[in-house]
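1. Fold the stuff below for me.
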Amino acid sequence: MAVRALPRAQGEIPLAKKLRVGVLFGGKSGEHEVSLRSGASILLAIDKSRYDVVPMGIAKTGQWLPAEASTAMLGGDFAPKLGKTSTKKKAADTSIASQAPGTAGLDVVFPVLHGTFGEDGTIQGMLELADVAYVGSGVLGSSVGMDKDAMKKMFAVAGLPIVKHVTLLRGEWKANPKKCTKTIEDKLKYPVFVKPANLGSSVGISKVRERAELARAMDEAASFDRKIVIEEGVSGTGKLKGKGKPRELEIAVLGNDDPIASVVGEIVPDREFYDYASKYDSTSTSEPVIPAKITKAQSKQIQAMAIAAFKSCDCSGLARVDFLMEAVEPGSKKEPKIFLNEINTMPGFTSISMYPKLWEATGIGYSELIDRLIALAIERHDERAATTFSKS
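-> Alright, predicted model coming up:
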């Protein structure tokens, strides 16, 4: 697939000015370590001739750290590889409590934070108040993209195909588990997937095959969020109806008002579904297949659905969109159904993460991808600056 050229504002940054870019990583969420990996990869790959880079780390306690401590938090071999980082305007790197912590003097912030307190609109709101350009979706897109219940409602309004699901509150489950169980079983068939509505990296997700497994899964999900989403599992079509594992397909989206989609990739998990261990455990044998072995028609369908999903949630900058495809019996001519699963507005961003790998296979390398995202952040910030917020 040829990559459509982006307009100048989206694809090029004038070199008359060396931009000062803050790379924000860490955070209080359960995806802290994943964020560190993403931040380290960006810091190593970003073009230092074009950008004056400031590492901005947030400890698990929520404390914002100065540049040197932020680099040290990455640990391992990253600190020596990064070498000296910018020390200009040190006050801007450390004055976290003043105005949007540490953003003074920055042209752009790349908030490569995953999960709660980073991908859910909270950081984005702070950066909006500070009037600084930042990579990724705004407050609405980030919060909707984080909340699986709200996300599905947006998908449904846009007419996009989603799996059957039920949303329950933690309070409802604690007060009357029998009633909640009946609600789930009246509307859905086993197996079901029980998920906390607001969390990423498959944390707190359980596959439930029968009623005996439901309570434990509900308690697990409820420990992570007040809203619990229960989804009916996708199986197969034809003779595989009710059997077989769905194919897990992923695609990357890049842009603002006129986004483009990458080639389609597939994740082949080493267990029943692509859970946290399957994603990050060192023993995992899960593997990505890029491009996915699907038909051209299926690829075009998924690309169109991904862009529609991106727009329906008012996303910008970047997102990875995940799909489930029914299993098909070998040799069958029956067309499998494709369901939109979810959108991830700040996906893992290491050089070997699925989002960058999908763009690499499409023709955009890792460093160029960083350039484009920074340009898109500036474009969106300039667009917002054209908006009048008062009559005076």
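
2. make it CA atoms for all contacts and neighbour counts henceforth
-> Fine.

3. Quick one: the helices in the stretch 251-392 of the chain, in order.
-> 276-280, 296-312, 354-362, 366-385 (DSSP state H, counting those that start in this stretch).

4. Show me the one of those that comes nearest F224.
-> The minimum distance between F224 and the helices of the stretch 251-392 of the chain falls on helix 276-280, with 14.4 Å, by C-alpha to C-alpha.

5. Following up with a second sequence; could you model it the same way so I can compare the two?
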Amino acid sequence: MNSPATAKPRVAVVFGGRSSEHAISCVTAGAVLDALDRERYDVVPVGIAPDGRWVLESDDTDRLRLTSAERLPHVDGERASVQLLREEGHTDLVVTEASQPPRALGQVDVVFPVLHGPWGEDGTIQGMLEMAGVRYVGAGVLASAVSMDKAYMKVVLEAAGLPVMPGVVITRREWERDPDVCRERVAALGFPVFCKPARGGSSIGISKVHDASELDAAVAEAQRHDPKVLVEVSAEAAREVECGVLEALDGTVETSMPAEIRIGGDHEFYDFAAKYLPAEHTALDVPADLPDDVAARMRELSVRAFEAVGGEGLARVDFFVLPDGRLVVNELNTMPGFTPTSMYPRMWEASGLGYRELVDRLVQLALRRGTGLR
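-> Alright, predicted model coming up:
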């Protein structure tokens, strides 16, 4: 814990990052910073600029709000640099400014990494924090890495007996060496398909491919964000329903009421604009209108998916409910969208756990959990 002079645990909220989800991470951070109880915690906002530079960010959360696709919030990379410095028995936050000697902010007790996408949600920062001996919120290295890579996640979930949509992986090398073979593998799935970055999120770089003539452009768009592309069968006429998973302080795993996303208007699927920008055609039903047995089955599969990847802390498990009533796991997110209006907190609100209580639970879980093998 922190020093006796500063009895409150110090929580560093780390956000931004190098991925294409930089702006969404900033939005999430603003909500978490507002929710953390300053009477209980010493809170430090730490931003990672798009070039990877760590800075001591402003505590002004108004600048982290998302108001339009043309004005995306971002980390100010010109601010004072921040480093984690490992000392004997503890790790300090050290600030460096031009023409000034380094100054220590003191020991960091917990990092809340609200990073989305590669270089944050994929096990990289988790590995760094493990090496530094700093506790952190959320999944560990392996669960983060497996869940970020949708291709490997499907392998793990399928091996655990969980239902997933059929798909194929196209690497940049395969596409450059023999694109015709790649096209044949996709055609064997049957159209329509979805083409997406294997290690992306927030629906960035995703295209629905209705026939073979649209495939090349879709692969190119996905490769703008990730050289590894996942192509999956489209779950036609399926309902998109999600379920929250959360560890309790006693180590048991709880699930929220499921919630459904209904898309209309010009959105053919749950794309970036439908997720994050105000839209009259996107409806979120919390809780979802599901038969009791289907909801119970979904909650059971959510726990199984969480345990299959070795999840810790929290996760959001996304499902397709097929027209015949079957459930298919679409993906598992170890750091889901986390604003008060995001699906994960809204599901827990409907289940009796408010946003501030949810944030506090996650910090308390991290404080109780050590680093290293467990």
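
6. that older thread, would you list the helices of the stretch 251-392 of the first structure in a markdown table and tack on mean neighbour count and distance to G265 of the first structure?
-> Shown next, in a markdown table, are those (neighbours: other C-alpha atoms under 10 Å; distance: least, C-alpha to C-alpha, whole Å):
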| stretch | mean neighbour count | distance to G265 of the first structure |
| --- | --- | --- |
| helix 276-280 | 16 | 15 |
| helix 296-312 | 19 | 10 |
| helix 354-362 | 22 | 7 |
| helix 366-385 | 20 | 17 |
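
7. Figure out which of these is closest to I42 of the first structure.
-> Across the helices of the stretch 251-392 of the first structure, closest to I42 of the first structure is helix 366-385 (C-alpha to C-alpha), at 7.6 Å.

8. Show me what that closest one packs onto, helices and strands only.
-> Helix 366-385 of the first structure is packed against helix 8-11, helix 32-45, strand 108-111, strand 133-134, strand 247-255, strand 317-325, helix 354-362, with contacts defined by 3 or more C-alpha pairs under 8 Å, 6 or more residues apart in numbering; DSSP states H and E.

9. what range in the second structure matches the fourth one?
-> It refers to strand 133-134 of the first structure. With TM-score structural alignment applied, strand 133-134 of the first structure matches the range 135-136 in the second structure.

10. Any idea which of the helices of the stretch 251-392 of the first structure gets closest to M218 of the first structure?
-> Nearest to M218 of the first structure, of those and by C-alpha to C-alpha, is helix 276-280 at 17.3 Å.

11. average distance between that closest one and the second structure?
-> On superposition with the second structure, the mean distance recorded for helix 276-280 of the first structure (mean C-alpha distance after the TM-score superposition for the first structure) is 1.4 Å.

12. So which bit of the second structure is that helix matched to?
-> The aligned range for helix 276-280 of the first structure is 272-276, by TM-score structural alignment.

13. looking at the helices of the stretch 251-392 of the first structure, which is closest to V53 of the first structure?
-> helix 366-385 (12.2 Å).

14. The closest one versus helix 32-45: what angle between them?
-> 100 degrees (axes from the mean of the first three to the mean of the last three C-alpha atoms, to 10 degrees).

15. and G136 of the first structure, which of the helices of the stretch 251-392 of the first structure is closest to it?
-> Nearest of these (C-alpha to C-alpha): helix 366-385, 6.9 Å.

16. Please, which helix or strand holds the equivalent of G22 of the first structure over in the second structure?
-> By TM-score structural alignment, G22 of the first structure lines up with A12 in the second structure. A12 of the second structure belongs to strand 10-16 when assigned by DSSP states H and E.

17. Can you list the neighbours in contact with that strand?
-> 2, 22-26, 29, 32-33, 41-50, 74-75, 107-115 (C-alpha atoms under 8 Å, 6 or more residues apart in numbering).

18. same question, stretch 359-369 of the second structure
-> The contact list for stretch 359-369 of the second structure (C-alpha under 8 Å, 6+ apart) reads 32, 35-37, 109-110, 112, 135-138, 247-249, 313-314.

19. Tell me the residues of the first structure aligned with it.
-> Taking TM-score structural alignment, stretch 359-369 of the second structure hits residues 370-380 over in the first structure.

20. Quick check: that stretch compared with the second structure, mean distance?
-> Stretch 370-380 of the first structure versus its aligned partner: 1.3 Å mean (mean C-alpha distance after the TM-score superposition for the first structure).

21. now stretch 304-321 of the first structure: how far from the chain's centre is it?
-> 11 Å (C-alpha atoms, centre = their mean, to the nearest Å).

22. Read off where that stretch ends up in the second structure.
-> So stretch 304-321 of the first structure sits over residues 300-317 in the second structure, by TM-score structural alignment.

23. For the matching stretch, give the distance from the opening residue to the closing one.
-> 11 Å (C-alpha to C-alpha, to the nearest Å).

24. And the contacts of that stretch?
-> Residues from elsewhere that reach stretch 300-317 of the second structure, judged by C-alpha under 8 Å, 6+ apart: 137-140, 142-144, 146-147, 153, 156-157, 160, 162, 242-247, 253-255, 329-336, 344, 362, 365-366.

25. From those, keep the buried residues only.
-> 137-140, 142-144, 146-147, 153, 156-157, 162, 242-247, 253, 255, 329-336, 344, 362, 365-366 (16 or more other C-alpha atoms under 10 Å).

26. what's stretch 60-75 of the first structure in contact with?
-> By C-alpha under 8 Å, 6+ apart, the list of residues contacting stretch 60-75 of the first structure reads 26-29, 32, 36-37, 40, 54-59, 78-79, 82, 85-87, 93-94, 96, 101.

27. same check, this time on stretch 171-184 of the first structure
-> With C-alpha under 8 Å, 6+ apart, stretch 171-184 of the first structure has contacts from 166, 168, 214-215, 218, 226, 230.

28. run the last query once more with 6 Å
-> If you take C-alpha atoms under 6 Å, 6 or more residues apart in numbering as the criterion, stretch 171-184 of the first structure is touched by no other residue.
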